[in-house]
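Participant: Got a predicted model here, sequence first, then my questions.
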Amino acid sequence: MSRTDEVVAAVQRMVLDGRLAAGDRLPVEQDLADELGVSRGSLREGVRALVTLGILETRQGDGTYVTRLDPARLLGSMGFFADLHSDGSAQPFHAVRRLLETEAAGLAATRIDAASLARARGVLDGVRDLLSATPVDHEAFIATDIEFHRIVAEQCGNPVLAALVDAFGSRTARTRLWRGLHDEGSEERTWHEHDAIWRALATGDADAARIRMAAHLLGVEDAVREAAPDEAAIDED
């Protein structure tokens, strides 16, 4: 294990053991380096790694602090990992996404509040306007698609699950763009699938919400398999 890894592991243990809590300021650099038995250079490298992981944050002129340790921040690196596998090997990620979002939809059906339900309805109504335009703004459609799924995940009552959904969910944006450009009617079908999910949420039907979400995302997985050879063309545009 490198010295940098030792620093990362040691600070993580401090957080887990309760020696450092969310919002706490790290000890003075030299004192912490002496405690860990590393050089100040190694300590700085470890701190940079912990910042990247979302565990620490540096405040200009004020030192280094433990973050709020919220799931969305800590799991954000999952999205980067998914991006590394954005070719055909991304299919397992889409399968995981389906499992996550299916359960999130079921949980949200029993918990979603009126304001969030109205927000989701507003997103769907906005999509109708997008689809009636000529030409259709495909990128704007993708943004509303992501927003709809984010609202559902936020209402599942489990911040870890919601963070995982957010980390994986937006990683299918390229596939959705490919569908909009090459699969006529796909965006209209997506709207109807979202509308069915919304209606299940509005009636509090958890089973229906799970079924509708699973069916919707199975269609996305099918698109991933079809789009894999052609998605590179999108990056070149």
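Facilitator: Okay, I see it.

Participant: When you work out contacts or count neighbours from here on, use the C-alpha atoms and nothing else.
Facilitator: Noted.

Participant: By residue count, tell me the biggest helix in this structure.
Facilitator: Counting by DSSP state H, the longest helix found in the chain is helix 206-227.

Participant: Okay, buried residues for the next helix or strand after that helix please.
Facilitator: Heading C-terminal from helix 206-227, the first helix or strand you meet, by DSSP states H and E, is helix 231-236. Under the neighbour-count criterion of 16 or more other C-alpha atoms under 10 Å, helix 231-236 has residue 231 buried.

Participant: what does stretch 57-66 give?
Facilitator: 57-58, 64-66.

Participant: And the residue of the chain most remote from its centre, how far from residue 7?
Facilitator: In the chain, the residue that sits farthest from the middle, by C-alpha atoms, centre = their mean, is residue 34; the gap is 38.0 Å. Distance of residue 34 to residue 7, given as C-alpha to C-alpha, to the nearest Å: 11 Å.

Participant: can you give me the strands for the protein?
Facilitator: Applying DSSP state E to the chain gives strands spanning 56-59, 63-66.

Participant: Okay, one more to line up with it:
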Amino acid sequence: MAVTDEAIERIKEMIISGELSPGERLPPEKDLSERLGLSRSSLREAVKALELIRVLDVRRGDGTYVTSLEPALLLEAMSFVVDLHTDRSVLEIFAVRRILEPAAAALAAHTMNDEDMTILQDIVDTANADGTIEELVQHDVRFHQAIVEATGNEYLSRLTESMSSATVRARIWRGITQRGAAARTISEHAAILGALTRHDAELASALMLAHVAGIDEWLRDAS
């Protein structure tokens, strides 16, 4: 293991063990390097790396702190990487969606409350097959995100949100080039909502898989 990687691992262990808590200031560089048995230069490199992925917050003239470690903050780095996607990586993102979103739908079937149902019903009711493609895509994004948020799992919610922005262009292109895409999308959303309303986890998962796989298949054929 490289020295910098070792320094990162040691700091991570301190956070996982609770020795360092969210919002807590790290010991001075000299003290921490001696405590971990690492050079100060290796420690600095580790701190820079952990700052980039939002684990640490370096405040000039004040010190280095552990961040809040909130999911939305930690997933910012992934969101940045996703924004730099290539055409191939869009296909890979859809492959990940095919794994995550059916599971999220199944979980939501058990966890959704009346407020969640109302939000989803409003999204479906206000969809317009005769609207612009951009409006349809925003409807699609809102529908999927509302389901994931209904699971109550913030990490899952932020993860799918970070991937969503990378697939908007593909969704718009499908809406422009594929006949009946708008009506099909709205119909599939209504079917998924019906399964969720009946708390039928297996059906919700199956319908979501078919729904996400539809655009995945189209994108592969169009590539």
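Facilitator: Here it is on my side, so go on. Only a predicted model underlies this, so the values are computations on that prediction, with no experimental measurement involved.

Participant: about what we covered before: would you mind putting the strands of structure 1 into JSON lines with distance to residue 202 of structure 1 alongside?
Facilitator: Compiled in JSON lines, the strands of structure 1 are given as follows (distance: least, C-alpha to C-alpha, whole Å):
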{"stretch": "strand 56-59", "distance to residue 202 of structure 1": "40"}
{"stretch": "strand 63-66", "distance to residue 202 of structure 1": "39"}
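
Participant: Residue 141 of structure 1: which of those is closest?
Facilitator: Nearest to residue 141 of structure 1 among the strands of structure 1 is strand 56-59; the distance by C-alpha to C-alpha comes to 34.2 Å.

Participant: ok, the residue nearest in space to the middle of structure 2 - contacts?
Facilitator: What sits nearest the mean C-alpha location of structure 2, by C-alpha atoms, centre = their mean, is residue 159, with 1.2 Å. By C-alpha atoms under 8 Å, 6 or more residues apart in numbering, the contact set of residue 159 of structure 2 is residue 75.

Participant: before we move on, back to that, what's the spacing between the residue farthest from the centre of structure 1 and residue 42 of structure 1?
Facilitator: 11 Å.

Participant: what does residue 204 of structure 1 give?
Facilitator: Remark: distance between residue 204 of structure 1 and residue 42 of structure 1 (C-alpha to C-alpha) = 53 Å.

Participant: Check residue 234 of structure 1 too.
Facilitator: For residue 234 of structure 1, the distance to residue 42 of structure 1 - C-alpha to C-alpha - is 41 Å.

Participant: closest to residue 143 of structure 1 among the buried residues of stretch 57-66 of structure 1?
Facilitator: For the buried residues of stretch 57-66 of structure 1, the nearest to residue 143 of structure 1 is residue 57 (28.9 Å; C-alpha to C-alpha).

Participant: What's the separation between the closest one and residue 152 of structure 1?
Facilitator: For residue 57 of structure 1, the distance to residue 152 of structure 1 - C-alpha to C-alpha - is 29 Å.

Participant: Ok, which of the strands of structure 1 comes nearest residue 123 of structure 1?
Facilitator: It is, among those and with distance given as C-alpha to C-alpha, strand 56-59, at 33.9 Å.

Participant: any idea what residue 223 of structure 1 aligns with in structure 2?
Facilitator: Aligned by TM-score structural alignment, residue 223 of structure 1 pairs with residue 218 of structure 2.

Participant: ok, and the closest non-adjacent residue to that match?
Facilitator: Closest residue to residue 218 of structure 2 apart from its sequence neighbours, by C-alpha to C-alpha, 6 or more residues apart in numbering: residue 174 at 7.6 Å.

Participant: gap between the residue in structure 1 that that neighbour lines up against and residue 36 of structure 1?
Facilitator: Residue correspondence to structure 1 (TM-score structural alignment): residue 174 of structure 2 is matched to residue 179. Counting by C-alpha to C-alpha, the gap from residue 179 of structure 1 to residue 36 of structure 1 is 52 Å.

Participant: which one of the two has more residues nearby?
Facilitator: The neighbour comparison of residue 179 of structure 1 against residue 36 (other C-alpha atoms under 10 Å) goes to residue 179, with 21 against 15.

Participant: so who does the more buried one touch?
Facilitator: With contact set as C-alpha under 8 Å, 6+ apart, residue 179 of structure 1 has these partners: 186-187, 223, 227.

Participant: which of those line up with contacts in structure 2?
Facilitator: Compared against structure 2 with both residues aligned by TM-score structural alignment, their matches' C-alpha atoms under 8 Å, the contacts of residue 179 of structure 1 retain 186, 223.

Participant: how about the contacts of residue 179 of structure 1, which pair is most distant?
Facilitator: Within the contacts of residue 179 of structure 1, 187 and 227 form the most distant pair, 15.3 Å apart (C-alpha to C-alpha).
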